[in-house]
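Q: this one's structure only:
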């Protein structure tokens, strides 16, 4: 545990940290992409796509104001301004965009007129009987009663009334033991270190209080909703694969009970008040057997990097009775934050893969729809539509909606000739990177629609099933969010540095796509349950000032936009503006990760403005925009991850560098939830 072998050392782009690759995703980029199906190629259907588009009555995306390539846009801001572009401002949360922040700056940087404060940090005690955070005496038992590590998905709720009480829900993606524990503790207490790490995963539900609307929130120790859900919490399993032989182990011969949730990344809040969380890079926790289904999900033979198998035999799939243990992870989980005694659920009907997000919305006809991306190079985008309809006010019924329905995978088709998708980033002659798509059904209720697969096989080995139906391989589909004003759907594609020129198509048009992009989708007839959609690329990310950049922002002059790279989590404000947090800017464009506002409608469509930056080596996660309350919330994940014990690159949020201990303050970086608030009280209303 003292010194990790880092396969990505010397192979990352720019300043990307090899330790982040190791801990976050198990060095996914150092391995062959698990998808070897050949589904990156959609040029075979490019010409047919144009004629079928007319036959289906599907239009393209919104056309750009002018038809020019990225290089031309850089040279012609005056012409663009004459076409109606004006710098933005105003809105319910007005701010002047900040300049990008150098990657070594160790603070949260916010616009003029705003300030920030942490609400809760890793290790803060949640219950009346929780031990105080003690850096040199961490155990599984203590961590199970404290706020978890590496915060990701976040939502913040007010109880209404006088707006003085509320709660937050936050997921904890992974752990970095080298900056959580001293070298002496790592060496002397290996079992405690692993058990504490297991308990530091999962989710936290935490009660909040404040003086009144618009003021700073504080967390409530001993709050009635306070809860830790960890790597050892009991879950039930439901849906068509529940009870399948593929889910049974020696500890659970029913295939309906699982201990723990792992690598919880983005998620979503349902219209009925529960929280969904996606189990993402769960593969890295297991020792594999070499089976093809394991390879497709990214599980490798040999010791795991985390060595949890040395403490708990279920993490070694070679151990007798545990061959299926990994099949019990990789799901969307549902939690009722209002009931701390409830048993959380893993929903097999939504498929098993590296879930990023679980965004729920109600369709035009009342069905529950959940969008989710599979965060892997060259993997897919998915949608689930419930069999039963949503009943307003009937939470008990609504909590069954994700147990049965239709699981779809997306196919994207472009409108432009093959010759125009040439990898330069130049906009095609029709004015947009755009096209139409369809949702291909994989399972409908309890019936498989994939030849050669049973329903259980489709749901447990969803990637293998999707490979067979010609789904579109994407550039790491991450968060999905639906616009509360327009109903359009947005998908963040973080990057794909290994996409080759021969595998381009209009939805993923950049080879070696290091900066990523965001796609806007319009479901046919505005119905989230539809099986056809239009799409267009809202922006190709990047820093327009850097040589060879492919940046494109739907016609906005490139000298007006804030640099942005590696879009990850998405959110919306009450006016329907998109907010994008990033994961990887230090390694691609050299700046701290950040949160940006993106205008979607009107003459400023495509304008990107940076609102904040997180501290050194940190990632911006889980943005929540309460513009009517003068507040923005973010989870600051893995601050100081590039450092080591005694050589930290961050001391966020305590900033006490004389450590490792000074009084009751801990001089190590601690992932935390941050509230950014207006200091002027002017929210534009």
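A: On my side now, so go ahead. Because the structure is a prediction, the values reported are computed rather than measured. Numbers count the residues shown, from 1 in each chain.
Q: hey, let's count contacts and neighbours off CA atoms from now on
A: Will do.
Q: Quick check: residue 192 touching residue 142?
A: No: the pair residue 192 / residue 142 is not scored as a contact, 10.2 Å apart, by C-alpha atoms under 8 Å.
Q: more neighbours, the two?
A: residue 142 (21 against 18; other C-alpha atoms under 10 Å).
Q: quick one: the more buried one and residue 625, what's the gap?
A: Residue 142 is 32 Å from residue 625, where distance means C-alpha to C-alpha, to the nearest Å.
Q: second one coming, line it up with the first:
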């Protein structure tokens, strides 16, 4: 299909805490109510062992040359530029913080407005029917906006038009269908509707009268609009494509795969595509207890039950598609847990699961260029005691060369992180008290796991490293984190930030300098400074600039800023930067930890006001704040309040957002300044 509008090449900007048990059930299959899958003997950061890969293995992984610092999405330039003068200037947020609340609305600061761009069930494809809550069908849902958006991105077409991408992570059947109890008793059509509500959407949007507000385009052909679901044909690419562990009855060659699921955070590429990460895919499968014995260790490592029948309280997607029964199709689980690359400008294109980026519970895929213009992708594995990862391509990015750039994520080196603290072990006791040097900080290295042709983990082939990445990272001696989620580089300083959401399972004995608080229900932020500010570097320094929670809690820390002047924050999840170097943090789990709705916060990360964190927006009752995305002109913030009213039912709703109707509808929202200025400043 030919397109009338030109593609705009993009550079890159470069639970169990307070979450409801209902969300834990539907989003991740109660992951935090089971033992953590990581039972490896890997040391925690505080008592990290000296064993490392041999010098020969490190050398043969290839020395990665000096690299480019982050390029801001807000700048929308395709040039691989250095960051602005690092540490100079004193960015400060110019809005009055929103007070903590539990209101069933989106609350924004004085001088700002917001609107709903698109809701669950709104038409996406031109022939989609209007949403009919009482008479939902899978056929209709496949053409309508899906449920529970998480990662959102907005890619410009021209000055006043853009494409909105939204991941549809998972479904809350209790608020979707009257009388729903579980997948065993659900009507089969309800199961099919739920499956169709997963995936992602491409929606053309337009600016409202030259303001910072946006709305969905509802008239005309809308040639870009697209729905991607669990049934959309996709292909594997990269070194693991075709491996026997990816072969099934439906795909004997192990190259084709049907759909994606539980897509959480993501990223964009400089060539204008979307990277969408599959996260808690394990919960959709049954039959693990009857899987072959030689497959059970890997299944268990990814959180799939291999003992006892898991059909009770399961969505039972296997009733609609047999492939979700591992007793019959054991390799089907290996076909999920990948980064999916999607071209939003070509609705006829086939999405690709990029095996070179590894398989785990992906949270985020943030891209950055090295100094010699290779592509680095930063990724978190969102579970307690899991790891941080980075991929660096072999090939270099070429602006305007679509065919070449489409190969970059299939060949390179996949790394996993290992960090050490620089304080005496006795000063890190799990209380969160700062060590004597006044900082939680230290050094780190990216350990190579494999490249496209060679494995650096003994006992693993390249394909096995990529398909069973968690097991390979265990063997390589990676370090254990407090639920690493989204990554984002600072466009001003070039430093890279990772949100660590929480980990109440960490004991005082397991506390270490990068994870300094035991029973960490509030989470924290990790700041990484790679050698020479190079995305291709294999060594880095790190700090923990923010330890979240109520500022009155002595275990909290806000980069040394006066805590009497900051807002409370809990459970950081997704992050973004504006072009001034302010970090925007969306949260997941605040209501059960600091008695306030989840929110979007902003905080300068360099200069005089580093650490002055302010709440910018709160989301409706029982919702999680997803997104965020700062548009290129810094005039709009996009968020996606997910699962409003998660504890309610159709018969007894706890939220009626956004339309004051008998049921809530997860939606995407734009927020802007009424005077037309830049958000936050």
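A: Perfect, I can see it now. In this text, all values refer to a predicted model and were calculated from it rather than measured experimentally.
Q: Report the TM-score for the pair.
A: After superposition, the two chains reach a TM-score (TM-score structural alignment, normalised by the length of structure 2) of 0.88; 616 aligned residues with a C-alpha RMSD of 2.0 Å.
Q: Could you report the distance from the counterpart of residue 512 of structure 2 in structure 1 to residue 512 of structure 1?
A: Matched by TM-score structural alignment, residue 512 of structure 2 corresponds to residue 505 in structure 1. Separation of residue 505 of structure 1 from residue 512 of structure 1 (C-alpha to C-alpha) stands at 13 Å.
Q: which of these two has more neighbours?
A: Using other C-alpha under 10 Å, the more surrounded residue of residue 505 of structure 1 and residue 512 is residue 505, with 28 against 16.
Q: got a list of what the more buried one touches?
A: Residues in contact with residue 505 of structure 1, defined by C-alpha atoms under 8 Å, 6 or more residues apart in numbering, are 40-43, 414, 418, 421.
Q: in stretch 23-38 of structure 2, what's buried?
A: 23-32, 36-38 (16 or more other C-alpha atoms under 10 Å).
Q: Which part of structure 1 matches it?
A: Against structure 1, stretch 23-38 of structure 2 falls on residues 20-35 (TM-score structural alignment).
Q: wait, isn't residue 235 of structure 1 in contact with residue 262?
A: No: with contacts defined as C-alpha under 8 Å, residue 235 of structure 1 does not count as touching residue 262, sitting 12.0 Å away.
Q: between those two, who's got more neighbours?
A: Taking neighbours as other C-alpha under 10 Å, residue 235 of structure 1 and residue 262 compare with residue 262 leading, 29 against 21.
Q: these two touch, right, that one and residue 199?
A: No: in this structure, residue 262 of structure 1 is not within contact of residue 199 by C-alpha under 8 Å, at 9.9 Å.
Q: what do the two both touch?
A: In terms of C-alpha under 8 Å, 6+ apart, residue 262 of structure 1 and residue 199 are both contacted by the residues 230-231.
Q: Any figure for the gap between residue 494 of structure 2 and residue 187 of structure 2?
A: Residue 494 of structure 2 is 51 Å from residue 187 of structure 2, by C-alpha to C-alpha.
Q: cool, and residue 139 of structure 2?
A: 15 Å.
Q: helix/strand/coil for the spatially most central residue of structure 2?
A: Closest residue to the average C-alpha location of structure 2: residue 265 at 2.3 Å, with C-alpha atoms, centre = their mean. Of the three states, residue 265 of structure 2 takes strand according to DSSP: H, G, I helix; E, B strand; the rest coil.
Q: OK, contacts around it?
A: The contact partners of residue 265 of structure 2, by C-alpha under 8 Å, 6+ apart, come to 150-151, 167, 276-277, 362-365, 486, 574.
Q: What is the nearest of those residues to residue 108 of structure 2?
A: Nearest to residue 108 of structure 2 out of the contacts of residue 265 of structure 2 is residue 574 (C-alpha to C-alpha; 18.4 Å).
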